[in-house]
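Asks: A predicted structure for the sequence below; I have some questions about it.
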Amino acid sequence: MNRRQCLSLAALAALAPSWAHADDAWPAKNVRLLVPFAAGGTSDILGRLIAERLQASLKQTVIVENRAGAGGVIGADAAAKSPPDGYTLLLGTIASHAINPALQPKMPYNAAKDFAPIILLGSISNVLLVGTDQPYKTVKDLIAAAKAKPDGIAFASAGQGSSQHMSGELFKLLAGADLSHIPYKGSAPAIQDVIAHQIPCSFETVTVALPHIQAGKVRALAVTSAQRSAALPQVPTMQEAGVPDFDVSSWQAMYAPAGTPPAIVARLNREIEKILALPDVKAKLDALGLVHTANTPEQFAEFGRKEMAKWAQVVKDGKVKPE
């Protein structure tokens, strides 16, 4: 090899991406995990579960910081505007990265461009609930009643832009049933009003609904996912109950700010996959009703693109407006 070739190789090496060995020195300090919802909810429980195990594998403290508000938008925006150095992560959801971008005309961040997808943590089915005072025993009963009423039937959700809200909007589209959306400030007050017979029905996550179903306080008519929920094996899917093509799951995922070195993203994907495969973690995921399938950052990115397109179409077809 002559001198000119050696110099050329040296120049190419100097131009090589700085991220090629970025994970060798990372992390050298605490990592921050932003959870864009209040403490105690599914996202918070999941975030803390992963953070506890992740700091053992990374050998650095992982600090969970709750930044609640606007359906996950406030926390997601804070993550999007953080340095892309691997020291800020976000536990994003269907609300922050698929529904609100489709529903809100002015978002402070671009869900498709401002984040580096790391891993899809899992999905949780929603369930259509009715109060025990209601005469509806099946989904078809509810559809028939909604069609017969001039103003339809009211349904509760955990809030505008939530997966529960959009489950109702998709139900209206696919079933041709006129339902009126009543948004609440969270799952707890919504389901309590169904229990108290203040509102006929609601869509809720299996995680929140399960104890109330088991206690006989509400009646489950169908789950919204394409497959039955392991937590509610006796409850049919919407498709089985007569609403074709219905498939909604509330998903949770891990993101970093766009521009985070790919080597760090890849390492986080590997570490979190290992965590999710641990027997005690799997047991806790089952208790949350969360279903995880191993995935790469590229596979998750493709899933995210499909979800954004899906909910943009539902918002358009259903003429759903911000409330």
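Replies: Received it, and whenever you're ready, just let me know what you need. Residues are numbered from 1 along each chain as shown.
Asks: okay, CA-based contacts and neighbour counts for the rest of this
Replies: Noted.
Asks: next helix or strand past the lengthiest strand in the chain?
Replies: Secondary structure of the chain per DSSP state E: the longest strand is strand 115-131. Once strand 115-131 ends, the next helix or strand along the chain (criterion: DSSP states H and E) is helix 139-148.
Asks: then this one, side by side with the first:
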Amino acid sequence: MQTMLRRLLGGFMLCLPLAAAAQFPNGPVRLNVGFPPGTGPDIVARTLSQHMGPLLGESVVVENKVGAGGQIAAQNVARSPADGQTLLLGEVGSISISPATYRNLNYDPPRDFAPISEVVRADFVLVVPASSPYKDLPAFVDAAKKAPDRVNFATFGAGTPGHFGAELFAREAGLKIEAIHYRSTGDAVSGLVSGGVQAAFVTTALAAPQVQGGKLRALATTGAKRSPALGDVPTFGEGGLPAVN
């Protein structure tokens, strides 16, 4: 893990001077993240900041610019001076999905951002409340197809990976779903645990403690192989839906 972090942080260091002023860094560096404290992106940002600070010789301050599935943070960084002092922890929602689905974004990733390094890759998992009658993916799909109403899926915002994961799953499985958008992943999981919604797509890292704690049940994971965090849970490919990946 430490070796991986050094490699990733080395990528940050090599690319920063290309976009920075001659005196970079010139004071504290701000690292913008588009989700609330305690969420997965926030934890990644704070871990990075702890390692980047000593390497840069300046403090790296995490700033949570919450809203619109990460778009607020991306917009804030796009409007900042291109001096390397303001960074964005981008994710697939704000960098790839939003530009493809929203016509009037206030930023353009290829034009406004210089990529530094890929930091994290995460598989997603389809989860239901532990009290759900569905024990596996086939049972869930079969029941959802027969249901008179749409299946409610919790997401952590419109246009986020969890939202698109649910829509992709619905398309491939031939289901009709209703996306219920929450402010954050934590809120979405809370809504799911309480039974307010029927299912959700969340990262394996976020789901694993809830599954192991008996609050959620995992039905299938994305990715070509089973997740080390949820080794007993089959992939969507094993369940006959290889495109959900």
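Replies: Sure thing, it's come through. Everything numeric here is computed off the predicted structure, so don't read it as measured data.
Asks: TM-score for the pair, please.
Replies: Superposed pair, TM-score by TM-score structural alignment, normalised by the length of structure 2: 0.86. Supporting alignment: 229 aligned residues with a C-alpha RMSD of 2.0 Å.
Asks: the longest strand of structure 1 vs structure 2, average offset?
Replies: In the superposition with structure 2, the average deviation recorded for strand 115-131 of structure 1 is 1.0 Å (mean C-alpha distance after the TM-score superposition for structure 1).
Asks: corresponding residue for Thr205 of structure 1 in structure 2?
Replies: Aligned against structure 2 by TM-score structural alignment, Thr205 of structure 1 finds its counterpart in Thr203.
Asks: ok, now how distant is that match from Leu16 of structure 2?
Replies: 29 Å (C-alpha to C-alpha, to the nearest Å).
Asks: returning to that earlier point: what stretch of structure 2 does the longest strand of structure 1 fall on?
Replies: Going by TM-score structural alignment: strand 115-131 of structure 1 matches residues 113-129.
Asks: quick check, Lys185 of structure 1 in a strand?
Replies: No: going by DSSP: H, G, I helix; E, B strand; the rest coil, the assignment for Lys185 of structure 1 is coil, not a strand.
Asks: for the aligned partner of it in structure 2, which non-adjacent residue is closest in space?
Replies: Under the alignment (TM-score structural alignment), Lys185 of structure 1 pairs with Arg183 of structure 2. Sequence neighbours aside, Phe156 is the residue nearest to Arg183 of structure 2 in space, at 5.7 Å (criterion: C-alpha to C-alpha, 6 or more residues apart in numbering).
Asks: now check structure 1 for the residue matching that neighbour.
Replies: For Phe156 of structure 2, the residue aligned by TM-score structural alignment is Ala158.
Asks: which residues of structure 1 fall in helices?
Replies: With DSSP state H as the criterion, structure 1 has helices at 3-15, 22-25, 42-58, 73-80, 94, 100-103, 139-148, 163-175, 187-195, 206-214, 262-276, 279-288, 297-318.
Asks: a markdown table for those helices, including distance to Val64 of structure 1 and mean neighbour count?
Replies: A markdown table is the format used below for those (distance: least, C-alpha to C-alpha, whole Å; neighbours: other C-alpha atoms under 10 Å):
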| stretch | distance to Val64 of structure 1 | mean neighbour count |
| --- | --- | --- |
| helix 3-15 | 36 | 10 |
| helix 22-25 | 21 | 13 |
| helix 42-58 | 7 | 18 |
| helix 73-80 | 12 | 23 |
| helix 94 | 20 | 24 |
| helix 100-103 | 23 | 24 |
| helix 139-148 | 40 | 17 |
| helix 163-175 | 23 | 22 |
| helix 187-195 | 22 | 20 |
| helix 206-214 | 21 | 17 |
| helix 262-276 | 15 | 19 |
| helix 279-288 | 18 | 15 |
| helix 297-318 | 22 | 16 |
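Asks: identify the residues contacting the aligned residue in structure 2 for Leu34 of structure 1.
Replies: Residue correspondence to structure 2 (TM-score structural alignment): Leu34 of structure 1 is matched to Asn32. By C-alpha atoms under 8 Å, 6 or more residues apart in numbering, the contact list for Asn32 of structure 2 reads Val62, Glu63, Asn64, Lys65, Ala73, Ala74, Val77, Thr86, Leu87, Leu88, Leu89.
Asks: and Ala111 of structure 1, which of the helices of structure 1 is closest to it?
Replies: When the helices of structure 1 are compared by C-alpha to C-alpha, helix 100-103 sits nearest Ala111 of structure 1, at 6.8 Å.
Asks: so which bit of structure 2 is the closest one matched to?
Replies: The aligned range for helix 100-103 of structure 1 is 98-101, by TM-score structural alignment.
Asks: can you check stretch 224-234 of structure 1 too?
Replies: Here stretch 224-234 of structure 1 aligns to structure 2 at residues 222-232, judged by TM-score structural alignment.
Asks: residues contacting the residue nearest the centre of structure 2?
Replies: Centroid check for structure 2 by C-alpha atoms, centre = their mean gives Pro161 as the closest residue, at 5.9 Å. Pro161 of structure 2 sits next to Val92, Gly93, Ile97 when contact means C-alpha under 8 Å, 6+ apart.
Asks: looking at those residues, spot the one nearest Asp108 of structure 2.
Replies: Ile97 (11.9 Å).
Asks: of the helices of structure 1, which is nearest Ala230 of structure 1?
Replies: Here helix 279-288 is closest among those (C-alpha to C-alpha), at 8.2 Å.
Asks: tell me the angle of that closest one relative to helix 206-214?
Replies: Per axes from the mean of the first three to the mean of the last three C-alpha atoms, to 10 degrees, the angle that helix 279-288 of structure 1 makes with helix 206-214 is 60 degrees.
Asks: which residue numbers in structure 2 go with helix 279-288 of structure 1?
Replies: Against structure 2, helix 279-288 of structure 1 falls on no residues (TM-score structural alignment).
Asks: quick one, the longest strand of structure 1 and helix 262-276 angle?
Replies: 30 degrees.
Asks: check contacts around the alignment partner in structure 1 of Ala166 of structure 2.
Replies: Matched across to structure 1, Ala166 of structure 2 falls on Gly168, judged by TM-score structural alignment. Counting by C-alpha under 8 Å, 6+ apart, Gly168 of structure 1 touches Phe155, Leu179, His181, Phe203.
Asks: much appreciated, bye for now.
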